[in-house]
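1. With the sequence up front, the predicted model follows.
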Amino acid sequence: MLRSIGGEPPNTRPAKIAVVGGGSTYTPELIDGFARLRDTLPIGELVLIDPSEERLALVGGLARRIFAKQGHDGKIVTTSDVDAGVADADAVLLQLRVGGQAARNQDETWPLECGCVGQETTGAGGLAKALRTVPVVLDIAERVRRTNPDAWIIDFTNPVGIVTRALLQAGHKAVGLCNVAIGFQRRFAKFLDVAPADVHLRHVGLNHLTWETGVHIGGPEGADLLPKVLAEHGDELADDLRLPREVLDRLGVVPSYYLRYFYAHDEVVRELGTKPSRAAEVAEMEKQLLRMYGDPSLDTKPELLAKRGGAFYSEAAVDLAASLLGGTGSPYQVVNTLNRGTLPFLPDDAVIEVQAAVGTQGATPLAVPEVDPLFAGLISHVTAYEDLALEAALRGGRDRVFKALLSHPLIGQFEYAEALTDKLIAHNREHLAWA
C-alpha cells in the first residue's frame, strides 16, 4: 500500500500484515483495533507467527471470530514458520518476549537482592531483557530482509529504544512504538474535551524515559494547554503516576510513570519487596485469558485484557502502519527513531522518542525546543547506558555486562554492578550464547 503523490488520494490496497509473537495474550487487543479501524488500515491478510502452536490455535481462533463479528473480510493465517509468515508482508510487527513471563519474573526479582529496582525494561532487569532479545530480533529482521526487503518493521518489543537502535544500526527499515504517548494523548483529550487527533504532544526523551513538556491543540504550533492541564488535573495525574503533586508542579511537566523508578527509587524497591512480582500477576492473568480465548462463543476481547496492559496499543499500531504504508494514518506520531540532531546533546545515531512526521519514507523527528538540563542530563546518562547495553547484547562478555550495569543511573556502584552481573548471567545463561 503506497502513498500516491501529487495530492492524489492514498492507495487503499489491502495490506498484508505479519505479527511475530502473534500467540501473545496481547494480540486480541491488536485484532480488535485492526477490525475497528479497517478504513484507516485496510488488511487483506493478517499472519500471526508464534512458536507455540497451542497459543496460536487459541488466539487465532478468537482473532477470526472478532473479525467475523465486526464484519472484517480479511484472512487470518497462523504459522510457526517465520520465513513463510513474513513473505510478501507490507509490515511486520514485533511483539515477542524471549523467555516468557518466567524470565520476566526473574528480571523483576533478583535485582531486589542488591537493593536495586526490579523491572522488565529499566535497570538490571531491563538489561537482561535486552541481552535476551536483541539477538533474536536481529535474526528475525534478517529473515524479513532476505524474504521481503521492502517490508517495514514496527517494533513493540521491549526495551523498545535499545531494540529499535539495534535494528536501525543493522540497516533495517524499522520504527519503534510504545503506548505511553497515546495513553497521555487520550487522557489529555478527555481533560480538554477535544478529539484525540487534535492533541499534539511535545513528548521528549527516550523510550520509558519521557516527559510531556507541551500539550498543543490543533497541531505542533497550536496553543499550549499544558499549564491548564496541570492546574486543573494535577492531583489526578499525580495519583496515577504515584508521585507527589509537588513533583509535577515544580517540574512543570508530566513525566512518564516510568520516571517513578528514578524519582522514587528507594520507595519503589521497598514496595516491590512486599508483594508478588508483576510478572507473577500477569502469568496468572494470561492463564485466565487463554482459557477465555478457547471459548468458541467468545467473539470480542474480554474486559480482563485491559488489566494486562498495553492500553491503546492497537490504535497506535494501526496509525503507524497506515502512515508507513501510505494510507490515512496521522501525519504526526510519537515514535522511536534516530535522533539525527533533534536533541543536540545526543549523538545522531541515538534512538529517541519524540513526535515525528511519519510517511512512506519513515519517521522524521520534529524540532524540539531546548530541553531543560534537569531532563537532558538524565537522557544523556541513560543514552550512554543504552550504548553499552547494545554493545553487550551484540558482542556478549561479562565485562561488557558489568560496564553497562555500572553506567546505569539506577545502579552506579561497583559493588552492586559486580553482584548484579553474576546474577544476570546466572539467571539468563540459557539465553546467552556466549555465557
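-> That came in fine, so what should we check first? None of the values given here were measured: they were computed from a predicted structure. Numbering: from 1, shown residues only.

2. okay, CA-based contacts and neighbour counts for the rest of this
-> Noted.

3. Spatially central, which residue of this protein would that be?
-> By C-alpha atoms, centre = their mean, the mean C-alpha position of the chain lies nearest to C178, the distance being 3.2 Å.

4. ok, now which ones touch the spatially closest residue to it that is not a sequence neighbour?
-> Once flanking residues are discounted, C178 sits nearest to F156: 6.3 Å by C-alpha to C-alpha, 6 or more residues apart in numbering. The contact partners of F156, by C-alpha atoms under 8 Å, 6 or more residues apart in numbering, come to L93, L94, Q95, G176, L177, C178.

5. Please repeat the previous calculation with a cut-off of 10 Å.
-> 93-96, 163-164, 175-179, 313, 317, 336 (C-alpha atoms under 10 Å, 6 or more residues apart in numbering).

6. Included below, for side-by-side comparison, is a second structure:
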Amino acid sequence: MKLAVVGGGSTYTPELVDGFARLRDTLPVSELVLIDPATDRLEPVGRLARRIFAREGHSARITTTADLDAGVEGADAVLLQLRVGGQEARAEDEAWPLECGCVGQETTGAGGLAKALRTVPVVLDIAERVRHRSPNAWIIDFTNPVGIVTRALLRAGHRAVGLCNVAIHLQRKFAGLLNVDPEQVHLDHYGLNHLTWELGVRLGGPGGPDVLPQLLGEHGPRIAEELHLPFPVLDRLGVVPSYYLRYYYAHDDVVDEMRTKPSRASEVAAMEERLLRMYADPALDRKPELLAKRGGAFYSEAAVALAAALLGGRTTPASTEPGQSGTGAAGGAVQVVNTVNNGTLPFLPDDAVVEVPALVTAGGARPLPAPDLDPLYAGLVTHVTGYEDLALEAALHGGRNRVFKALLAHPLIGQYTLAEELTDRLLAHNREHLGWL
C-alpha cells in the first residue's frame, strides 16, 4: 500500500507519521512518499519520519520528493495538507479583516474566503495530476477550508473525502470525562466544516444511549472553558458547539480579544521554527510534545481510520481503535467526515458538502440518517452554505464582483459597505496568489 502526503514538509507531518507507525496493523503501509517543494523543510521532516518508523520497527520505505507527479505515481491514497502562501498569508488573513472590525481567522469570515481563493485552484491542479498518475487513488483532504475544498474536488469528479480533527478531538475529550474507551463514544455531530454542533453523545454506537445531558451536568463548565464560551450558553442550548461557533456567538468579544493578543499566526510561526530545529536533531525519534500545541490533535488517528476504511483495511473488531465510533458493516467504519449531502440535511442542496457521521467503505462515505436540525442551527448552516456556494464560484472563476458577493453573503459581514472594503483589502493582500488578477 502506497500513501503520498502532499505538503509533506509541514510540521504536522510527524503527527501523521507517528499514527502510521503505531497503527500499522490497521493501515499496512509499505511505502510513504512525502511531497513538498519546500525542500528545506521536507528533508528534516523526512529524516525524522524515517527515525520514527525505525523506532517502531516499521519496515515501510519513506521517500521525499519535490516532484508531485513522481510522488503520487501508483499511490493508493493521497493526503492533502497544504497551505498556499504559508504562515505569511495566514498572518495577513488574521490582520486585515480586523482593520474593518471583523474576525481575522484563517477559515472563518473574510480570511477564510481569502484562503479558499488561494487554495482551491492549487488543489484542483494537484487532483488532476493525481487522477492522471493514479486514477483509482482516494484523495483525503485535510486542507482548509475543508468544506469548500472538498466540494471543489467532488464537483470536479474526484474520489475525495474531507477530514477535520474537531470531531475526534471532542470524542477523545468526552471519553476521558466519561472514563470509557474512545471507540465506545459516538457523536451526533452535524453541520458544516467548522460549523458543527454535538447534538448527542452516545455510548456503544449510533443507536446507544445519549449521555450528553450527563456530560453537561457534570462537566459543563470545563467543556465551556475549552470552547471559550460561557457555560450558560451551553446549558441553555443543551448541545456542544464546535470551538469555531465562538466567532459567531461572540463575534465582537473575539474581535476585541484579537486586537489585544498576539496573533495565532505569530504563535504558530514561532512554534514551527522551534519544531523544525527539533526535527533536525538526529537523536529525535518520536514526535515532540510541543507538536500537540501546534494544532491538529488526533489528526493521525482520524487519518489512519479514514484511509483504512477507504482502502478496505479494516477487517477486525480490534481495528476500531483509531476511528471515531467503530466498525459499521462490510469492513467499513463509522467516522465523521466531510462528504456530499445527498439529502442528509434535507434543507440543503444535494451537492452541498456536510460534516456528519458516515459509513466509510471502499466505495466512499455514505452519511448516516440525520436527526431534524433545530432552526437555530439549520438557519445558520443554510446561510453559511449559501456563502460557500458563492465562495467556490469566486475561487473557480475569479472576478472582483464574485468576491464581493461572497463577502456580502457571509453572516459575519452582510453589509455592502463592509463587503466593499473587505474586498479591496482581500485583493490587495492576495494579488500574487490570484492569477486572474
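-> Arrived safely. Please read all numbers here as calculations on a predicted model, not as lab measurements.

7. distance of the counterpart of the residue nearest to C178 of the first structure in the second structure from D235 of the second structure?
-> Counting by TM-score structural alignment, F156 of the first structure lines up with F142 in the second structure. From F142 of the second structure across to D235 of the second structure, the span is 32 Å (C-alpha to C-alpha, to the nearest Å).

8. Using CSV, lay out the contacts of F156 of the first structure together with secondary structure.
-> Below are those laid out as CSV (DSSP: H, G, I helix; E, B strand; the rest coil):
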residue, secondary structure
L93, strand
L94, strand
Q95, coil
L96, coil
V163, helix
T164, helix
V175, strand
G176, strand
L177, coil
C178, coil
N179, coil
Y313, helix
A317, helix
N336, strand
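
9. out of those, which are buried?
-> Among the contacts of F156 of the first structure, those that count as buried by neighbour count (16 or more other C-alpha atoms under 10 Å) are 93-96, 163-164, 175-179, 313, 317, 336.

10. ranges for the helices of the stretch 151-300 of the second structure?
-> Per DSSP state H, counting those that start in this stretch, the stretch 151-300 of the second structure has helices spanning 166-178, 212-227, 231-237, 246-249, 251-260, 264-279, 299-310. These are given in chain order.

11. right, and these - which one's nearest R286 of the second structure?
-> R286 of the second structure sits nearest to helix 264-279 of all these, at 9.3 Å, using C-alpha to C-alpha.

12. okay, the closest one sits on what stretch of the first structure?
-> Counting by TM-score structural alignment, helix 264-279 of the second structure corresponds to 278-293 in the first structure.

13. repeat for stretch 7-21 of the second structure
-> So stretch 7-21 of the second structure sits over residues 21-35 in the first structure, by TM-score structural alignment.

14. Quickly name whichever of the contacts of F156 of the first structure is closest to T40 of the first structure.
-> For these, the nearest to T40 of the first structure is A317 (11.1 Å; C-alpha to C-alpha).

15. Looking at the second structure, name the residue matched to that closest one.
-> Under the alignment (TM-score structural alignment), A317 of the first structure pairs with A303 of the second structure.

16. check contacts around its match.
-> A303 of the second structure makes contact with 16, 19-20, 79, 140-142, 163-165, 309, 322-323 under the criterion C-alpha under 10 Å, 6+ apart.

17. which residue sits closest to C102 of the second structure, ignoring its sequence neighbours?
-> Spatial nearest neighbour of C102 of the second structure, chain neighbours left out: V255 (6.5 Å); criterion: C-alpha to C-alpha, 6+ apart.

18. neighbours of V194 of the first structure, just the number please.
-> 14 (other C-alpha atoms under 10 Å).

19. which ones are touching the aligned residue in the second structure for it?
-> Using TM-score structural alignment, the partner of V194 of the first structure in the second structure is V180. Neighbouring residues of V180 of the second structure by C-alpha under 10 Å, 6+ apart: R172, F174, L203.

20. Redo those residues as CSV? Include neighbour count.
-> Formatted as CSV, the contacts of V180 of the second structure follow (neighbours: other C-alpha atoms under 10 Å):
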residue, neighbour count
R172, 19
F174, 23
L203, 23
